[in-house]
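[1] sequence below, structure please.
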Amino acid sequence: MPARNAFYAQSGGVTAVINASAAGVIEAAREHPEAIGTVYAGVNGILGALHEQLIDTAHESAQTIAALRYTPAGAFGSARYKLKGLEENRAEYERLIEVFRAHDIGYFFYNGGGDSQDTAQKVSQLGEAMGYPITCIGVPKTVDNDLPVTDTCPGFGSVAKYIAVATREAGLDVASMAETSTRVFILETMGRHAGWIAAASALAQDREDAPPHVILLPEVALDEQRFLDRVQACVERIGYCVVVVSEGLRTADGQFVADQGTRDAFGHAQLGGVAPAVASMVRDRLGYKYHYAIADYLQRAARHIASATDVEQAHALGRAAVELALAGHNAVMPTVVRESGSPYRWHVGQVPLEAVANREAKMPASYIDAEGLFVTEAALRYLRPLIAGEDYPPYRDGLPEYARLRGERVAPRCPPFRD
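    Okay, here's the model as predicted:
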């Protein structure tokens, strides 16, 4: 059977290590020229296929592809774009097949979260229905760590490390100034429905009464009085309080504290500003001087302090996606399978896309303390290995040196897409 080409795309919010997965995919594909011809990358994710904007990665040197392992963000561009169901908008899926057919693409590697795995599954189903053989493999990615089945998601370990480091360093700052300045510091993290990122801040606590002192999670409805009582007790005991709050914090009636009233392309509520909302509670009810910080993009772009474990897993799962495809698998996603926590050992597994598509894994109740204001030792045992190790990028003139792609486009062969 002659070699067929591959299409790789990045989807949703990017991470510090999504390009490491891209490197894994491209490098593994290059090792099998008898089966995979050219790897095309979509410009801005799945939009690159819909609009036939493809990058020919064959024009990128081996050194440049290897450098993707050290480069944050989405090297080929990503997008928050959710394809509708097959019944709602079959035209989009048929367009994908049209472009794939025009460029003899037989492999589709989609690097993203639960929504992206749903898209990969649907493309696989439609390809079969249309008589066009296409192997679809999901490559897991999400800073939120909310994909089910896999022990962890590439992207999470590095965000967890960043938040833990930021919490420890900011905590030292606040402690040194608390007598005459800020009493309460609030750090807002990402995490819409799952509190894994905020929970990781607990790794900073290296001694009794060290920050963080309170963690507010989406899994636990905010009890304002209980929260304020904890903050006040902390300030009275040690002089200050560090709070870490997930953007997805909800009230008792299920409403997001920071709901902006708009939706993104995936239909998710646009969140932002939970830290100032919590700060207002502290000011109005307790009268303490406060400061807050919103980590926002900084937490997911911080490749300079990435977790070595995270980088290794992201790269390995990119390679595994190609290996699964060449072994004849379809509509599956490689996973991280934990063998033991201490010492940390893991291997690559696999799961059908239908088991992860449009599904979320929240923190289990056993990882949250009885008052819902901190995490348990079981959570810390789970989290510790995921931030282990340093994998610094190369530096030049005092700054990280990241990959720069040539990004040569492929000439279109299909008529323009009208969406």
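
[2] going forward, measure contacts between C-alpha atoms and count neighbours the same way
    Will do.

[3] which residues in the stretch 101-250 of the chain form helices?
    Secondary structure of the stretch 101-250 of the chain (DSSP state H, counting those that start in this stretch): helices at 114-129, 156-177, 196-200, 224-238.

[4] which one, of those helices, ends up nearest to residue 409?
    With Cα to Cα as the measure, helix 114-129 is the member of the helices of the stretch 101-250 of the chain nearest residue 409 (23.2 Å).

[5] report all helices and strands that the closest one contacts.
    When contacts are defined as 3 or more Cα pairs under 8 Å, 6 or more residues apart in numbering; DSSP states H and E, helix 114-129 sits against helix 90-102, strand 105-112, strand 135-140.

[6] let's compare: structure for the following, please.
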Amino acid sequence: MSKKNAFYAQSGGVTAVINASACGVIETARQHSDKIGKVYAGLNGIVGALREELIDVSQESTETIAALRHTPSGAFGSCRYKLKSLEQNRAEYERLIEVFKAHDIGYFFYNGGGDSADTCLKISQLSEKMGYPIQAIHIPKTVDNDLPFTDNCPGFGSVAKYVAVSTKEAALDVASMCATSTKVFILEVMGRHAGWIAAAGALAQEQEGDAPHIILLPEVAFDKEKFLAKVQQTVADNGYCVIVASEGAQYEDGTFLADAGSVDAFGHKQLGGVAPTLAKMVKNELGLKYHWALADYLQRAARHIASATDVEQAYAVGKAAVEAAIAGKNAIMPTIERNGSSAADYSWSIGEAPLSEVANVEKFMPEEFITADGFGITQAGRNYLEPLIQGEDYPPYKNGIPQYARLKKVLVGKKLEKGFDVL
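    All right, here's what the predicted structure looks like:
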């Protein structure tokens, strides 16, 4: 049996370390050139496969691929494009398999969150029925840390480190000026349904009274009166109050504090800014001077302050995906298994989970990680989070600026006569 080519694609919101996973895939595939032919990458994720826009990764040098390990964002291009169900649009899946067949692709590595896990599973199932079986391996990635079965998700440790550091530094600023200026500072972070990123802000605390004083999680119903009372008391006690708020903070009935009234490509509610919403409450109800900030793309692109643990894990799941495919495995996701119960005795290893159980399942903050008042994290939560932000892995610098990989992105020639309308 002749060796097959491989296809790799990046999906959804990018992270500081998704390219480290790409590096793990490509370097490992090159080490197994006796079993894997060429590696192609989708230009702008799965959209590249549908349009038959495949990047020939063999055109990239060994040095450039190695540099992916310290390069943030999606080097090959990502996309927010959710494939419909097989019942709604079977043609999309059939098109993918046609493209794979035309380019002799037998391995599909999809680097993303829950939606991409579902896509991976469906391609594996349909390709078997169509007589051209594809070994589909999902590579976990999401800053939201909400994939099941894996202890944590590559991408989360680095955003957690950024949020913790940014909270600490901003708090020092506010504390120094609070006597005559800003009393309340609000940092809005990502996290639509799961509050892992907001919770990581608590790692800025070293002793009682340290910021952040309030953390707002989607898992805890927002109570306006309780929140304002906590802000007022904190300012009275400390002179200032620092808040880390998840974008997905919501009322008891499930309404987001910042529902913008529209939906994105995945059908998710567009959130319009929880920080200014909270700031308006503070101003109108308490009359306190405030400032707010959106961590936004900064939090997920901050490779200069990435967690070394996160980088290592991101590379490891990419490597493990290729090794699993070579071993004949299909429709699985490499997972990170935790050993030890605190930062002091923490270690990890690679496991795996079946995609049939991973797809479209979200993992939320457990109750035992959240304090009784709902505004902070417990020691158990800290024990979980702390190991994930450990270690520094700085990119190389030139003239004071990090140096990141620049890809040629050479496309292979198209082999199918008909195109495919995607967007």
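
[7] in CSV, list the helices of the stretch 101-250 of structure 1 along with distance to residue 82 of structure 1.
    Shown next, in CSV, are these (distance: least, Cα to Cα, whole Å):
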stretch, distance to residue 82 of structure 1
helix 114-129, 7
helix 156-177, 22
helix 196-200, 24
helix 224-238, 36
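
[8] out of those, which comes closest to residue 299 of structure 1?
    Here helix 156-177 is closest among the helices of the stretch 101-250 of structure 1 (Cα to Cα), at 5.5 Å.

[9] what range does that closest one cover in structure 2?
    Aligned by TM-score structural alignment, helix 156-177 of structure 1 corresponds to residues 156-177 of structure 2.

[10] for that stretch, buried residues please.
    By neighbour count on 16 or more other Cα atoms under 10 Å, the buried set for stretch 156-177 of structure 2 is 156-168, 170-171, 174-175.

[11] for stretch 202-222 of structure 1, same thing?
    Residues of stretch 202-222 of structure 1 classed as buried by neighbour count (16+ other Cα under 10 Å): 202-205, 210-222.

[12] what residue of structure 2 takes the place of residue 351 of structure 1?
    Aligned partner of residue 351 of structure 1 by TM-score structural alignment: residue 353.

[13] which residue in structure 2 aligns with residue 394 of structure 1?
    By TM-score structural alignment, residue 394 of structure 1 lines up with residue 396.

[14] separation between its match and residue 60 of structure 2?
    Taking Cα to Cα, to the nearest Å as the measure, residue 396 of structure 2 and residue 60 of structure 2 are separated by 19 Å.

[15] can you check residue 367 of structure 2 too?
    For residue 367 of structure 2, the distance to residue 60 of structure 2 - Cα to Cα - is 47 Å.

[16] with residue 270 of structure 2 instead?
    Counting by Cα to Cα, the gap from residue 270 of structure 2 to residue 60 of structure 2 is 37 Å.

[17] and residue 142 of structure 2, by the same measure?
    Taking Cα to Cα, one finds residue 142 of structure 2 at 26 Å from residue 60 of structure 2.

[18] the more surrounded of those two?
    Neighbours per residue, other Cα atoms under 10 Å: of residue 142 of structure 2 and residue 60, the larger number sits with residue 142, 25 against 15.

[19] and the strands in the stretch 201-350 of structure 2?
    214-216, 241-246, 259-263, 269-271, 290-294, 332-339, 347-354 (DSSP state E, counting those that start in this stretch).

[20] just send the ones you listed back as JSON lines, with distance to residue 65 of structure 2 too.
    Listed next are those as JSON lines, based on distance: least, Cα to Cα, whole Å:
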{"stretch": "strand 214-216", "distance to residue 65 of structure 2": "39"}
{"stretch": "strand 241-246", "distance to residue 65 of structure 2": "35"}
{"stretch": "strand 259-263", "distance to residue 65 of structure 2": "36"}
{"stretch": "strand 269-271", "distance to residue 65 of structure 2": "35"}
{"stretch": "strand 290-294", "distance to residue 65 of structure 2": "32"}
{"stretch": "strand 332-339", "distance to residue 65 of structure 2": "21"}
{"stretch": "strand 347-354", "distance to residue 65 of structure 2": "23"}
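
[21] hey, which of the ones you listed is tucked in deepest?
    Among the strands of the stretch 201-350 of structure 2, strand 241-246 has the highest mean neighbour count (mean count of other Cα atoms under 10 Å), at a mean of 28.

[22] the residue most central in space within structure 2 and residue 231 of structure 2: what is the separation?
    Centroid-nearest residue in structure 2: residue 142, 2.0 Å away (criterion: Cα atoms, centre = their mean). Note on residue 142 of structure 2: its distance to residue 231 of structure 2, by Cα to Cα, is 31 Å.

[23] residue 136 of structure 2 now?
    Remark: distance between residue 136 of structure 2 and residue 231 of structure 2 (Cα to Cα) = 49 Å.

[24] those two: which is more packed in?
    The neighbour comparison of residue 136 of structure 2 against residue 231 (other Cα under 10 Å) goes to residue 136, with 30 against 23.

[25] excluding sequence neighbours, find me the nearest residue to the aligned partner of that one in structure 1.
    Aligning on TM-score structural alignment places residue 136 of structure 2 opposite residue 136 in structure 1. Once flanking residues are discounted, residue 136 of structure 1 sits nearest to residue 108: 4.7 Å by Cα to Cα, 6 or more residues apart in numbering.

[26] does the one you found touch residue 5 like I think?
    No. Using Cα atoms under 8 Å, residue 108 of structure 1 makes no contact with residue 5, being 9.1 Å away.

[27] ok, those two, which is more surrounded?
    Neighbour count, other Cα under 10 Å: between residue 108 of structure 1 and residue 5, residue 108 has more, with 28 against 20.

[28] hang on, residue 294 of structure 2 packs against residue 189?
    Yes. Counting by Cα under 8 Å, residue 294 of structure 2 does reach residue 189; the two are 6.5 Å apart.
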